[in-house]
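Colleague: pasted the sequence and its predicted model underneath.
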Amino acid sequence: MEKLINDFSFGLFFWQAIILLILIVLLVKFAWKPIMQSITDREEGIKDALLSAENARNEMQNLQADNQRILQEARLERDNMLKDAREMKEKMVADAKTEAQVQGQKMIEQAKAAIESEKNAAMAELKLQVSTLSLNIAEKLLKDELSNKEAQTKLVEKMLGEVKIN
């Protein structure tokens, strides 16, 4: 260290200081500004990338919220459609039951009417047969009565024995 102090030259120090200042000025002018500019550009790029990432995250959250809302609406619509379909099915079944009951009642009424009609026809036929039989008996009685009183009584008894009421 003592050697450095003994060999110290003020002129050499002066020129070295000027060269150092010129070098610093040149570095500031030509190197420092581009380096700082690239650092600033990089910082701005990073800020822009972070901002874009934040915007993308917000947009993704909005899309997820929209998807959830749309999914919920679709579920509600599906539930409403199923409810409507069930109600329509129940109404159709109820209408079919009602129609079947109406048709069954009509068939019962028609059957009752047919039975009544058959009954009336049978009664009319029976009345016709009874009246024909009565007329035949009366005719035979009149013939026998006109001929003989004793024979008429026998004939009436005989005819009554032959007649069977069904």
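Modeller: Okay, I see it.
Colleague: going forward, measure contacts and count neighbours with C-alpha atoms only.
Modeller: Fine.
Colleague: for R75, see how far away the most centrally placed residue in the chain is.
Modeller: Nearest to the mean C-alpha position of the chain, by C-alpha atoms, centre = their mean, lies L82 at 2.3 Å. Applying C-alpha to C-alpha, to the nearest Å, the value for L82 to R75 is 10 Å.
Colleague: quick revisit: can you name the next helix or strand after whatever helix or strand the residue nearest to the centre of the chain lives in?
Modeller: Element membership of L82 [criterion: DSSP states H and E] is helix 33-147. As assigned by DSSP H and E, the chain's next helix or strand after helix 33-147 is helix 149-162.
Colleague: just checking, what packs against that next one?
Modeller: helix 33-147 (3 or more C-alpha pairs under 8 Å, 6 or more residues apart in numbering; DSSP states H and E).
Colleague: pull the number of nearby residues for I24.
Modeller: Neighbour count for I24, taken as other C-alpha atoms under 10 Å: 14.
Colleague: which ones are touching it?
Modeller: With contact set as C-alpha atoms under 8 Å, 6 or more residues apart in numbering, I24 has no partners.
Colleague: any idea whether it is helix, strand or coil?
Modeller: Under DSSP: H, G, I helix; E, B strand; the rest coil, I24 falls in the helix class.
Colleague: what is the orientation angle of the helix holding L82 with helix 149-162?
Modeller: Helix 33-147 runs at 160 degrees relative to helix 149-162, counting by axes from the mean of the first three to the mean of the last three C-alpha atoms, to 10 degrees.
Colleague: what about helix 33-147, distance to the chain center?
Modeller: On the basis of C-alpha atoms, centre = their mean, to the nearest Å, helix 33-147 is displaced by 12 Å from the centre of the chain it belongs to.
Colleague: report all helices and strands that it contacts.
Modeller: For helix 33-147, the packing partners by 3+ C-alpha pairs under 8 Å, 6+ apart are helix 149-162.
Colleague: alright, now check it against this:
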Amino acid sequence: MEKLLEEFSLGLFFWQTILFTLLLWLLWKFAWKPILKAVNDREEGIKNALEAAEEAKKEMQNVTADSEKLLKEARAEREVMLKEAREIKEKMITDAKEQAQIEGDKMIKQAQATIESEKKAAVADIKAQVADLSIDIAEKVIKEELSDKKKQLKLVDDMLGDVKLN
């Protein structure tokens, strides 16, 4: 340190101080301002990016909440539609059963009516056959009765006695 003090020159110190001051002024004028501006711009950009990220995060939460809400609404609507479909199915089954019952009753009534008409037709046919047989038997009996003259007269007298005169 003594050597430095011995070799100290005031002129050199003065010029070095002026040059150092000039260098500081030049750096401040041309380098520090752009560097500080770049640092401030970068800081502002990072700050804006963080704010945008925060906004995006909030928006994502809102979208997620909306999606959950829409999903719940869709599920509820699906449940309502399924319930309505079940009710429609049950109503269709009930209506089909009622319609089948009505058709069955109608068919039974038609069958009963057909049976009744066929029964009447059969009874009428039997009556006709009985009448034909009765006539055939009566013819045979009368032929035999009328073959004798005495029996004929007696039959005519009996018939005349049965007839009432007004």
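Modeller: That came in fine, so what should we check first? All values reported here derive from a predicted model rather than from experimental measurement.
Colleague: care to give me the TM-score?
Modeller: The pair, once superposed, lands on a TM-score of 0.75 when counted by TM-score structural alignment, normalised by the length of structure 1; 149 aligned residues with a C-alpha RMSD of 2.3 Å.
Colleague: burial count for W25 of structure 2?
Modeller: Neighbour tally, W25 of structure 2, other C-alpha under 10 Å: 13.
Colleague: please report how far it lies from W32 of structure 2.
Modeller: Relative to W32 of structure 2, W25 of structure 2 is positioned 10 Å away (C-alpha to C-alpha).
Colleague: next, count neighbours for D41 of structure 1.
Modeller: Applying other C-alpha under 10 Å, we find 12 residues neighbouring D41 of structure 1.
Colleague: same deal with the one 5 residues further on?
Modeller: When neighbours are counted by other C-alpha under 10 Å, I46 of structure 1 registers 12.
Colleague: show me what contacts it?
Modeller: Counting by C-alpha under 8 Å, 6+ apart, I46 of structure 1 has no contacts.
Colleague: give me the element L12 of structure 2 is part of.
Modeller: Per DSSP H and E: L12 of structure 2 is located in helix 10-26.
Colleague: for that helix, grab the matching residue range in structure 1.
Modeller: Mapping helix 10-26 of structure 2 onto structure 1 (TM-score structural alignment) gives residues 10-26.
Colleague: give me the mean distance between that stretch and structure 2.
Modeller: For stretch 10-26 of structure 1, the mean deviation from structure 2 after alignment is 2.1 Å (mean C-alpha distance after the TM-score superposition for structure 1).
Colleague: same check on stretch 53-71 of structure 1?
Modeller: Aligned to structure 2 and superposed, stretch 53-71 of structure 1 gives a mean residue distance of 1.9 Å (mean C-alpha distance after the TM-score superposition for structure 1).
Colleague: kindly report the same for stretch 77-92 of structure 1.
Modeller: Stretch 77-92 of structure 1 sits 2.0 Å off on average (mean C-alpha distance after the TM-score superposition for structure 1).
Colleague: one step back: just give me the match in structure 2 for the residue nearest to the centre of structure 1.
Modeller: Under the alignment (TM-score structural alignment), L82 of structure 1 pairs with L82 in structure 2.
Colleague: from D95 of structure 2, how far off is that match?
Modeller: 19 Å.
Colleague: got it, and K154 of structure 2?
Modeller: Distance from K154 of structure 2 to D95 of structure 2, counting by C-alpha to C-alpha: 77 Å.
Colleague: likewise for E7 of structure 2?
Modeller: In this view, E7 of structure 2 and D95 of structure 2 are 123 Å apart by C-alpha to C-alpha.
Colleague: try L4 of structure 2
Modeller: L4 of structure 2 is 119 Å from D95 of structure 2, by C-alpha to C-alpha.
Colleague: looking at those two, which is more packed in?
Modeller: Higher neighbour count among L4 of structure 2 and D95: D95, with 12 against 8, using other C-alpha under 10 Å.
Colleague: so how far is E103 of structure 2 from the more buried one?
Modeller: Distance from D95 of structure 2 to E103 of structure 2, by C-alpha to C-alpha: 12 Å.
Colleague: to what extent does stretch 111-118 of structure 2 diverge from structure 1 after superposition?
Modeller: Following superposition, stretch 111-118 of structure 2 is found to deviate from structure 1 by 1.0 Å on average (mean C-alpha distance after the TM-score superposition for structure 1).
Colleague: find me the equivalent region of that stretch in structure 1.
Modeller: With TM-score structural alignment applied, stretch 111-118 of structure 2 matches the range 111-118 in structure 1.
Colleague: mind listing what's buried in that stretch?
Modeller: Across stretch 111-118 of structure 1, burial judged by 16 or more other C-alpha atoms under 10 Å covers no residue at all.
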